[in-house]
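Chemist: Predicted model, plus sequence, below.
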Amino acid sequence: MASSFAYDILSNKIETRSAKAGVIGLGYVGLPLAIAIARSGFAVTGFDIDPKKIVSLDAQHSYIDAVANDDLATEMDGGRFSATTDFAGLAACDVIVICVPTPLTKHRDPDLSFVEATSRSIAEHLRAGQLVVLESTTYPGTTDDVVKVILEKTGLKSGTDFFVGFSPEREDPGNQHYHTATIPKVVAGDGPQALALMKGFYGAVVKTVVPVSSNATAEAVKLTENIFRSVNIALVNELKTVYAAMGVDVWEVIEAAKTKPFGYMPFYPGPGLGGHCIPIDPFYLTWKSREYELPTRFIELAGEINSAMPRYVVGKLAEALDMRSGKALSRSRVLVLGLAYKKNVADIRESPSLRLMEIIEERGGKADYHDPHVGEIPSTREYQHLKGRKSVDLTQELLDACDAVLVATDHDNLDYALIANSARLIVDTRNVFARLRLSADHIVKA
C-alpha cells in the first residue's frame, strides 16, 4: 500500500488518540456514538441543526436513553465532548462521522436530502487529512456516488487528499445486553488507505471491527440485516392471520417451534413494524434494484404484509367489540397501550401505534393512549394531526370509561393486573397477558 503525506499524518493522529472527531446528527445513533468515541480517548464535537438538543446537552441532560446523564457529564467535564450548531467547527475535525436520517418520500423512494445537505456542509470546510464516514443506512453506492462526489467537487481527491468510508450503525434502543462499544462494527473504505484508517479509528472505539472489501458491500450488509428481520416478521404476521382463522394460537406455535435446537429462529408477530430501520431500509434496495431491472418481489411482499397489520388489528378490535359488547367501533373509546415502537423505550419513529390511532379515528372511534415513556406526541412527518396529544393516566376511572384496551407496546412498567381485572375488553397484539399468566375470556389476541 503506497503511503501518502495526508494518510501518514492522520494515521498517526488516530493511533495516538490526538485526532479530533466530529459527529453530525446527535440522535439515537449519533449521540451514543459520540460518547463512545469520547470515552475511548478522542476529543469529540457533536454537530446538530436542532438548537434544543444543544441546550439540553450543555445542561448535561441526555434525551437519549442509551446515554446516561452521568456519562454525558463525565465526558463533558473531562473536556472530551462538546456540542454545537456551528458547522464551521468541522474544519478542525480530523474524523467526521455522518449520522443523519435517511427516510423515504411519500412514494417510498430514498430521501437522501439530509445526507446530501450534510455532505455539502462538510465540503465547505473540507481540508487535506480528513476521514469522512457515513453511518446512515442507505442503498449500495451512496457513499461513493453521492458523498464522495459532493466532496470531490472541492478539487480535493478521495484516497489522496482526504478519505471516505462507510460503517453501518447497529444501535438497538432498549437493548440492555449490547451498547455501541460492544456491538461488532462493520467498516469499509474507498481504497486500502481509507480502510486502514477506518480500522484504526473504529478499532479504538469498539471491541470488534469487521472489515469488508468496499463501501457498497458495507452498505449492503446493513440492508441485509434489516431485510432479514422484515421478511421473517412478515412471515409470522401472515402465519398469525392464517392460524387465527384455523383457531390456532401462533404464539403457542412459536414457543413450541423454538425448542428445536437447529434450523429455526423465532420471530414474533405484532401490530406492525416500527423504528427507523426495518419499515424503511428494505425499500432502499427495492428502489436501487430498478436501476438493474431486477424485481424484489419477496422484499416488497414483506413490506405489504407488515404495512397491512395495523388495519388487520383494528379489524379484530372492531369484531371483538361487536361480538362481546354489541357496540360498534364508531361509538367506542379505545385506550391504545404503548406509543413507542418497542418496549421500554421512548422512540416513536414509524410506530404502528400512531397508525392504529389514526385508523380507529378514521372509523369514527375515539383513541387515547397511555405510555410511561412518551408523555406527548411530538411533531412527525406523517401524523401532524396527532401532534400534542398527551398520554392519559392509567387509572381505574380511565379503564371504566374505555370500551377496550388495545395493547400495542408491552412496556414492562405497566400495571397489567389492573388492566386485566378492570378493562372491559383487551385486544393483545404482544401476547403479554398470556406470558404473565393473566388469561381471561375478555382478552383477545390479534
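Modeler: Nice, thanks for sending it over. Note that this is a predicted model, so its numbers are computed, not measured. Numbering: from 1, shown residues only.

Chemist: switch to C-alpha atoms for all contacts and neighbour counts from now on
Modeler: OK.

Chemist: Surely residue 134 is in contact with residue 95?
Modeler: No: using C-alpha atoms under 8 Å, residue 134 is not in contact with residue 95, being 11.0 Å away.

Chemist: Please enumerate the strands of the stretch 301-446 of the chain.
Modeler: Counting by DSSP state E, counting those that start in this stretch, the stretch 301-446 of the chain has strands at residues 333-337, 366-370, 404-407, 426-428, 443-445.

Chemist: neighbours around residue 373, how many?
Modeler: By other C-alpha atoms under 10 Å, the residues close to residue 373 number 18.

Chemist: nearest spatial neighbour of it, skipping sequence neighbours?
Modeler: Beyond its immediate neighbours in the sequence, the residue positioned closest to residue 373 (C-alpha to C-alpha, 6 or more residues apart in numbering) is residue 346, lying 4.9 Å away.

Chemist: what's near enough to touch that neighbour?
Modeler: By C-alpha atoms under 8 Å, 6 or more residues apart in numbering, residue 346 lies in contact with 65, 340, 373, 374.

Chemist: now do 6 Å
Modeler: Counting by C-alpha atoms under 6 Å, 6 or more residues apart in numbering, residue 346 touches 340, 373, 374.

Chemist: ok, and here's another one to check against it:
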Amino acid sequence: MQVERTQPLDDKVQPLGDNEGRDPAGEVELAVIGLGYVGLPLAREAASVGLRVVGLDRDPRVVDGLNSGRSHVDDVSDDDVRRMRAAGFTAFTDDACLARAQTVVICVPTPLSEDGGPDLGAVVSAARSVAGRLRSGQLVVLESTTYPGTTEEVVRPLLEESGLRAGEDFALAFSPERIDPGSTGHGLRETPKVVGGCTPSCAVHAVAFYGKFVNTVVQAKGTREAEMAKLLENTYRHVNIALVNELAVISHELHVDVWDAIRCAGTKPFGFQAFRPSPGVGGHCIPIDPNYLSYKVRSSLGYEFRFVGLAQEINRRMPEYVVRRAQDLLNTAGRPLQGSRVLLLGVTYKPDVADLRETPAEPLARLLRERGAEIAFHDPHVPAWSVEGTAVPRVGDLTAALREHDLTILLQDHSAYDLPALADTARLLFDTRGRIFKPGVEVL
C-alpha cells in the first residue's frame, strides 16, 4: 500500500478503548451500511481479500436478493455476489450485525432536500444505529457525499451519545466514495482513497483499514478537507461541462464546429483537459453534489456560490436546447415537431449502465411530449421507462423503428449501438454525443 499525506503523522496504530471481553471468533472485520452502488462494491472488494464482511440494508428485497446470490447493482455481477457469499458475506435488515464489526462504513444516499442541501435523514438514521451498537475500539467511516462539517457536526455527536468519545474510545473518519459506475478501468482497488480522520489517531486507523484492499490511500488533513475534496472533484466537472455546453450553443450560432475545436485544443500537452457537450448531466454526483457546497456557503457564510449556480442554469437548459434543435431539424425536412414520431436512443445517464438517476432524457422526453411529439425509446439496458408516471413505449426491432420514426435522437452512445448503421438507417439522426460525423447527421 502507498500512503500519501498532507502532514506527517505517527504511523503506529495505537489501540483505542478497552478491548477486554471481546469474542474474536464472533467478530467480522467490516459491516457496510447501505448496499447500493457504493456499499456493495466496497463489500465485494473487502471480501475478495479475505476480510469477513456483513452488510446492512433497510430494503428487504435487496437483502433477500443478495443472500440468494443476486445482484441489483450494475458493477457487481451475480457471480461476484455468489463469491462473496462463499467467503462468508451475509446481508441483514437488523442492525444487530453492527455490534460484531471492527469497522463500520456508512454508504447511505444523500438526496437533495427541499432547501437545496443534502437530505441527511439516512445518514442520521445510520449513525443512530451505529451508536446503539458502538463498542470501544471500533472504527466508523462515513462515505456518503455531503457538505464539509457533516462528520464532525452531525455524525460525531450522534455517536458520542453512546458515552464513548471519538479519538479516545473509537475512531471516526470520512472517506469520499469514488465509484465510477460502468467503468472497467477505475476499480475501487486502483482508485486512490482519500481519508480524513477526526483526530490523528482516527486517521491512522482509517488508513490502516483501507490499505488492506486499496493500493493508494491519500490522507487528508481532517474530515472537512476530505469532504471538500469530493465536492471539489464534482464541482470541477460540473463547471467545465457547463462551459463546453454553452460553447456548443454559441458555436452553432457562429457556424463553428465545436467538436473540431475541442479536438484541436486537446492536442495541447499541458494546461487543457477536454470536456465534451452533452444533452445535459445526470447521475447523483454532477447535478446533485455541487449543491451541497452551495448550501454550506449560503447557510454558513450568507452568500451564493455563483459558479455552481451558473453551471446548474446552463446544464439544466440543455434538454430544452436539444428539443429546439430537433424542431429546427424537422422543420428543415418539412415536418412540424407536433405530430412527428421521435425515437430516443439511450436514456440512461451514462453509457453501458442501467442507471436512470437524474438522466437528462427525462426532461427532454417531457418537453417533446409537451410540444406534441409522439415519443418512443430504445435502450439495451432499460426494459421499461416512465416519465412523470406515464410509460414511454419501448421499441423492439430497432432497425424497423429507425426507418419508421421521423427523427431519431442519440442521447447515450451505448457500446451496443452500431453507430454507422444508425446513420445509414434513420430517416433523420440527431447525435447529441458527437460520435457520428457523416453527411446528413446533425451533431450537437
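Modeler: That came through fine. In this text, all values refer to a predicted model and were calculated from it rather than measured experimentally.

Chemist: Then residue 121 of structure 1 would be within a helix, right?
Modeler: Yes: assessed by DSSP: H, G, I helix; E, B strand; the rest coil, residue 121 of structure 1 belongs to a helix.

Chemist: what about it, how many neighbours?
Modeler: 16.

Chemist: what's the residue nearest the centre of structure 1 in contact with, if anything?
Modeler: Central residue of structure 1 (C-alpha atoms, centre = their mean): residue 276, 3.6 Å from the mean position. Each residue near residue 276 of structure 1 by C-alpha under 6 Å, 6+ apart is listed here: residue 349.

Chemist: What of the one 3 residues further on?
Modeler: In this structure, residue 279 of structure 1 makes contact with residue 273, judged by C-alpha under 6 Å, 6+ apart.

Chemist: counterpart of it in structure 2?
Modeler: With TM-score structural alignment as the criterion, residue 279 of structure 1 lines up with residue 287 in structure 2.

Chemist: distance of its match from residue 357 of structure 2?
Modeler: Applying C-alpha to C-alpha, to the nearest Å, the value for residue 287 of structure 2 to residue 357 of structure 2 is 10 Å.

Chemist: again, but for residue 401 of structure 2
Modeler: Taking C-alpha to C-alpha, one finds residue 401 of structure 2 at 26 Å from residue 357 of structure 2.

Chemist: More neighbours: the two, which one.
Modeler: residue 401 (22 against 14).

Chemist: Of all the strands of the stretch 301-446 of structure 1, which one comes closest to residue 56 of structure 1?
Modeler: With C-alpha to C-alpha, the closest approach to residue 56 of structure 1 among these belongs to strand 366-370: 25.4 Å.

Chemist: Quick check: the aligned residue for residue 139 of structure 1 in structure 2?
Modeler: By TM-score structural alignment, residue 139 of structure 1 lines up with residue 147.

Chemist: So its match: helix, strand or coil?
Modeler: coil.

Chemist: I figured it was touching residue 292, is that so?
Modeler: Yes: with contact defined as C-alpha atoms under 6 Å, residue 147 of structure 2 reaches residue 292; the gap is 5.2 Å.

Chemist: intersection of neighbour lists for these two?
Modeler: With C-alpha under 6 Å, 6+ apart, residue 147 of structure 2 and residue 292 have no common neighbours.

Chemist: Quick check: the longest helix out of those in structure 1 compared with structure 2, mean distance?
Modeler: The longest helix of structure 1 (DSSP state H) is helix 215-246. Once fitted to structure 2, helix 215-246 of structure 1 is off its aligned match by 0.5 Å on average (mean C-alpha distance after the TM-score superposition for structure 1).

Chemist: quick one: buried residues of that helix?
Modeler: Judged by neighbour count (16 or more other C-alpha atoms under 10 Å), helix 215-246 of structure 1 contains these buried residues: 215-223, 226-227, 229-241, 243.

Chemist: ok, now stretch 262-274 of structure 1?
Modeler: For stretch 262-274 of structure 1, by 16+ other C-alpha under 10 Å, it's 267, 268, 269, 270, 271, 272, 273, 274.

Chemist: what does the third one align to in structure 2?
Modeler: Okay, so that is residue 269 of structure 1. If you follow residue 269 of structure 1 across to structure 2 using TM-score structural alignment, you land on residue 277.

Chemist: Then residue 227 of structure 1?
Modeler: Alignment note (TM-score structural alignment): residue 227 of structure 1 maps to residue 235 of structure 2.

Chemist: Please apply the same query to residue 95 of structure 1.
Modeler: Per TM-score structural alignment, residue 95 of structure 1 is aligned with residue 103.

Chemist: which bit of structure 2 covers stretch 300-307 of structure 1?
Modeler: So stretch 300-307 of structure 1 sits over residues 309-316 in structure 2, by TM-score structural alignment.

Chemist: Return the set of buried residues in the matching stretch.
Modeler: 311, 312, 314, 315, 316.

Chemist: mean per-residue distance, it to structure 1?
Modeler: Stretch 309-316 of structure 2, aligned to structure 1 and superposed, deviates on average by 0.9 Å (mean C-alpha distance after the TM-score superposition for structure 1).

Chemist: what about the aligned residue in structure 2 for the residue nearest to residue 373 of structure 1, distance to residue 181 of structure 2?
Modeler: For residue 346 of structure 1, the aligned position in structure 2 is residue 354, judged by TM-score structural alignment. Distance, residue 354 of structure 2 to residue 181 of structure 2, by C-alpha to C-alpha: 10 Å.
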